[in-house]
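In: Just need the structure, nothing else, for what follows:
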Amino acid sequence: MEIAENAALVVVDVQKGFEELGFWGQRNNPGADDNIASLIDAWQETGRPVVFVRHDSSNPRSPLRPGYEGNEFKEYVERRRGKEAGAELLLTKTVNSAFLGTPDLDAWLRAAGISQVVVAGIQTNMCVETTARMGGNLGYEVVVAYDATYTFDLEGPFGWRRAAEELAQTSAVSLHGGGFARVVTTQEVLGAVG
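Out: Predicted coordinates for the structure are as follows:
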């Protein structure tokens, strides 16, 4: 696998509100935060661009709503923001896709001549997957660092419940098998970044 010298790391919604398990439920992949931090470090050490995405929920009950502490980035992400190693973008959104946020991610990437994006963050089957799918639809080479993502148990129609790990795996199969993105491990990405 090759990671371009100007590949952008898109860090999706790594916010304090996702620590409120009473709201979200059971999560998978407890090692995700360490993997996300490793990717940010590698991108900054090599001068590659990093996009920090924040979800500003319009749901007044959501732990991700603006004005509430949960809307803030987790501490390890906040500590890494503002380093001058490479280009950095702060993007906010109210929907699942980072490509429908402010400022315009597609325009920013194209202006910088970036054609490859690596996606990590929260939730695997929600904002990570939607961002990856839309990136693929827009013609980007999308890589998803699977173990640098996590999600939560979820209930759907007909009383169907799915565990977080099952949802994450299903998302990975859909993205990879459907040709939207290449789904890999954090170590594979770090090995290619060099």
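In: going forward, measure contacts between C-alpha atoms and count neighbours the same way
Out: Noted.
In: which helices and strands does the lengthiest strand in the chain pack with?
Out: Using DSSP state E, we find that the single longest strand of the chain is strand 141-150. Under the contact criterion of 3 or more Cα pairs under 8 Å, 6 or more residues apart in numbering; DSSP states H and E, strand 141-150 touches helix 32-45, strand 116-122, helix 129-137, helix 164-177, strand 182-184, helix 186-193.
In: between these, which one is nearest to Leu91?
Out: Closest to Leu91 of the helices and strands packed on strand 141-150, according to Cα to Cα: helix 129-137, at 12.7 Å.
In: which parts of the closest one are buried?
Out: By 16 or more other Cα atoms under 10 Å, the buried positions in helix 129-137 come out as Glu129, Thr130, Thr131, Ala132, Arg133, Met134, Gly135, Gly136.
In: Need the winner for burial among the helices and strands packed on strand 141-150.
Out: Among those, the stretch with the highest mean neighbour count (mean count of other Cα atoms under 10 Å) is strand 116-122, at a mean of 26.
In: List the contacts of it.
Out: Residues outside strand 116-122 that contact it (Cα atoms under 8 Å, 6 or more residues apart in numbering) are 3-4, 6-14, 32, 36, 128, 131-132, 140-146, 148-151.
In: Next, the structure of the following sequence, for comparison with the previous one:
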Amino acid sequence: MFQAYDPGRTAVLLVDPYNDFLSEGGKIWPRVRPVAEQVGLLDHLRAVVAAARGAGLRVMIVPHRRWEPGDYETWDHPNPTQRGIMERHSFARGTWGGEFHPDFRPRPGDVVAREHWAQSGFANTDLDFQLKQHGISHVVLIGLLANTCIESTGRFAMELGYHVTLVRDATAAFLPEMMHAAHELNGPTFAHAITTTDELTAAFEQAST
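Out: Prediction:
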């Protein structure tokens, strides 16, 4: 179904575009790579971001906490992902892995939200405030991972009253089963639209004319 996106009220939320996730040599790339290559993740991320900018939509980067020494070590309840980050030092601040992939670095006019500690880009950050200050009502989620940060951010967005779009081939996960759960089982319970990059970019192009 065609979905209309008002460029002045729509933002693309690019979640966790770090080298550790998206680049050869990244700490988590080997786990993401099979699904990422199957869906054409990097090309589709580039296409969505370029189409959004071309149509005058806001691009907001929604980054995970960059690991620093001592993170999570004294917490009462670090989750399994946080324990893994503590061991691997994923997205470590001041390292190449903790830098944004060169194709997805912020440009003038983009907004970089405060870093999220767990999976939702909204929890304990300024993302909701930034969206409201920019008059955004519709959010399009792309990036990583489909069944964790994308899903958690999308669910939270829905709870806050935003229109939520998921993009099947502009995200990835560690296993095909996780992608299936994200888009076929869980996504329909909170997302207002679940689409593909080709459908989305066509809608952006139409919105800008």
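In: Pick the one among the buried residues of helix 129-137 of the first structure closest to Ala164 of the first structure.
Out: Minimum distance to Ala164 of the first structure across the buried residues of helix 129-137 of the first structure is 13.9 Å, recorded for Glu129 (Cα to Cα).
In: tell me the contacts of that closest one?
Out: Counted by Cα under 8 Å, 6+ apart, Glu129 of the first structure has contacts Gln123, Ser171, Leu175.
In: I'd guessed the last one sits against Arg182; true?
Out: Yes: the pair Leu175 of the first structure and Arg182 passes the contact test of Cα atoms under 8 Å, sitting 7.3 Å apart.
In: which residue lines up with His134 of the second structure in the first structure?
Out: Counting by TM-score structural alignment, His134 of the second structure corresponds to Ala112 in the first structure.
In: likewise Asn19 of the second structure?
Out: Using TM-score structural alignment, the equivalent of Asn19 of the second structure in the first structure is Lys16.
In: That match: how many residues sit nearby?
Out: By other Cα atoms under 10 Å, the residues close to Lys16 of the first structure number 17.
In: do the same with Glu87 of the second structure
Out: Using other Cα under 10 Å, Glu87 of the second structure is surrounded by 9 other residues.
In: Where does it fall, secondary structure wise?
Out: Per DSSP states H and E: Glu87 of the second structure is located in helix 80-88.
In: Give me the next element, helix or strand, following that helix.
Out: For helix 80-88 of the second structure, the succeeding helix or strand toward the C-terminus, using DSSP H and E, is strand 111-112.
In: after superposition, how close is the next helix-or-strand element following that next one to the first structure?
Out: Next along the chain after strand 111-112 of the second structure, taking DSSP H and E as the criterion, comes helix 127-133. With mean Cα distance after the TM-score superposition for the first structure, helix 127-133 of the second structure departs from the first structure by a mean of 1.2 Å once superposed.
In: Now helix 127-133 of the second structure: buried residues?
Out: Residues Leu127, Asp128, Gln130, Leu131 are the ones in helix 127-133 of the second structure that count as buried (16+ other Cα under 10 Å).
In: Serialize those to a markdown table and add fields for distance to Pro176 of the second structure.
Out: Shown next, in a markdown table, are the buried residues of helix 127-133 of the second structure (distance: Cα to Cα, whole Å):
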| residue | distance to Pro176 of the second structure |
| --- | --- |
| Leu127 | 29 |
| Asp128 | 31 |
| Gln130 | 33 |
| Leu131 | 31 |
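In: out of those, who's nearest His89 of the second structure?
Out: Taking the buried residues of helix 127-133 of the second structure together and measuring to His89 of the second structure by Cα to Cα, the closest member is Leu127, at 24.5 Å.
In: how close does that closest one get to Val48 of the second structure?
Out: Separation of Leu127 of the second structure from Val48 of the second structure (Cα to Cα, to the nearest Å) stands at 20 Å.
In: cool, and Ala193 of the second structure?
Out: Counting by Cα to Cα - Ala193 of the second structure and Val48 of the second structure are separated by 15 Å.
In: just Ala191 of the second structure next, same as before
Out: Here the distance between Ala191 of the second structure and Val48 of the second structure works out to 18 Å (Cα to Cα).
In: swap in Gly135 of the second structure?
Out: In terms of Cα to Cα, Gly135 of the second structure sits 20 Å off from Val48 of the second structure.
In: Spit out the contact partners of Asn137 of the first structure.
Out: Shown in contact with Asn137 of the first structure (Cα under 8 Å, 6+ apart): Phe180.
In: so what corresponds to it in the second structure?
Out: With TM-score structural alignment defining the correspondence, Asn137 of the first structure maps onto Glu159 in the second structure.
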